[in-house]
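Q: pasting the structure only:
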């Protein structure tokens, strides 16, 4: 049986929809409520590598905190952006599913089916 790690925010409708979709697939789900259990910089780097995207692409750029922290500044390093996600986990795009050495962002929720 496939085990899926789901970086989940129960208050987010897309995250809840993704969880329901995974439950319907009869897979084992390891839920990480990332706002309570913030991923480490190594975890974030691993997710970025699996997704083959930059740190900024994993960020919720419309959040107030993104603007307040001036995270749109093109001179910020990847390390600075990763640290911003650790310090303000609300900035991490959600939900993120990881299975079989691959990751997918559940926007739309059906994206996660590709990694099962």
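A: Arrived safely, thanks for sending. These numbers were taken from a predicted model, which means no experiment stands behind them.
Q: make it CA atoms for all contacts and neighbour counts henceforth
A: OK.
Q: would you mark the buried spots in stretch 74-93?
A: 81, 82, 83, 84, 85, 86, 89, 90, 91, 92, 93 (16 or more other C-alpha atoms under 10 Å).
Q: show me where this protein has helices.
A: In the chain, the segments counted as helices under DSSP state H are 13-24, 41-51, 64-68, 78-87.
Q: show me which residues of the first one are buried.
A: Within helix 13-24, the residues scored as buried using 16+ other C-alpha under 10 Å are 14, 15, 16, 17, 18, 19, 22.
Q: before we move on, back to that, check the buried residues of stretch 74-93 and tell me the two furthest apart.
A: In terms of C-alpha to C-alpha, those reach their longest pairwise distance at 83 and 93, which sit 14.5 Å apart.
Q: below is an additional structure, to be compared with the one above:
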């Protein structure tokens, strides 16, 4: 079993940085390309339960967010975040690092090293 799971988007430089940092730290990593293998409802709820950030932080606020007609009030609760990410998996923040019962969003990049260094 891997030490850390990284929910990864290979097109994202911050996500690539997290993967590289894990390799440099000698961390055994499981990589999940969440756009190729989107999380289901149960996995999203489990992730949100581990996330050290507020649930709404898991949703990117990029042009696709606005194009989908979403507002802050649409991602205020766990149920809403799950519904949005089930419908729009591309809106999930990346990278997300998971170790045991803890998870973080690897933004800014500096968060990654601290997370990898903490068992």
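A: Yep, it's here. Quantities reported herein were computed from a predicted structural model and do not represent experimental measurements.
Q: circling back: would JSON lines of the helices of the first structure with distance to residue 113 of the first structure be doable?
A: As requested, the helices of the first structure are arranged in JSON lines below (distance: least, C-alpha to C-alpha, whole Å):
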{"stretch": "helix 13-24", "distance to residue 113 of the first structure": "8"}
{"stretch": "helix 41-51", "distance to residue 113 of the first structure": "14"}
{"stretch": "helix 64-68", "distance to residue 113 of the first structure": "29"}
{"stretch": "helix 78-87", "distance to residue 113 of the first structure": "26"}
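Q: residue 105 of the first structure: which of those helices is closest?
A: Go through these one by one with C-alpha to C-alpha and the one that ends up closest to residue 105 of the first structure is helix 41-51, at 8.3 Å.
Q: counterpart of residue 81 of the second structure in the first structure?
A: With TM-score structural alignment as the matching criterion, the partner of residue 81 of the second structure in the first structure is residue 81.
Q: correct me if wrong: residue 94 of the first structure contacts residue 105.
A: Yes: counting by C-alpha atoms under 8 Å, a contact exists between residue 94 of the first structure and residue 105, whose distance comes to 6.5 Å.
Q: next up, the contacts around the most centrally placed residue in the second structure.
A: Note on the second structure: the residue nearest the mean C-alpha position is residue 96, at 2.9 Å, using C-alpha atoms, centre = their mean. With C-alpha atoms under 8 Å, 6 or more residues apart in numbering as the criterion, the residues that contact residue 96 of the second structure are 6, 7, 8, 103, 104, 105, 106.
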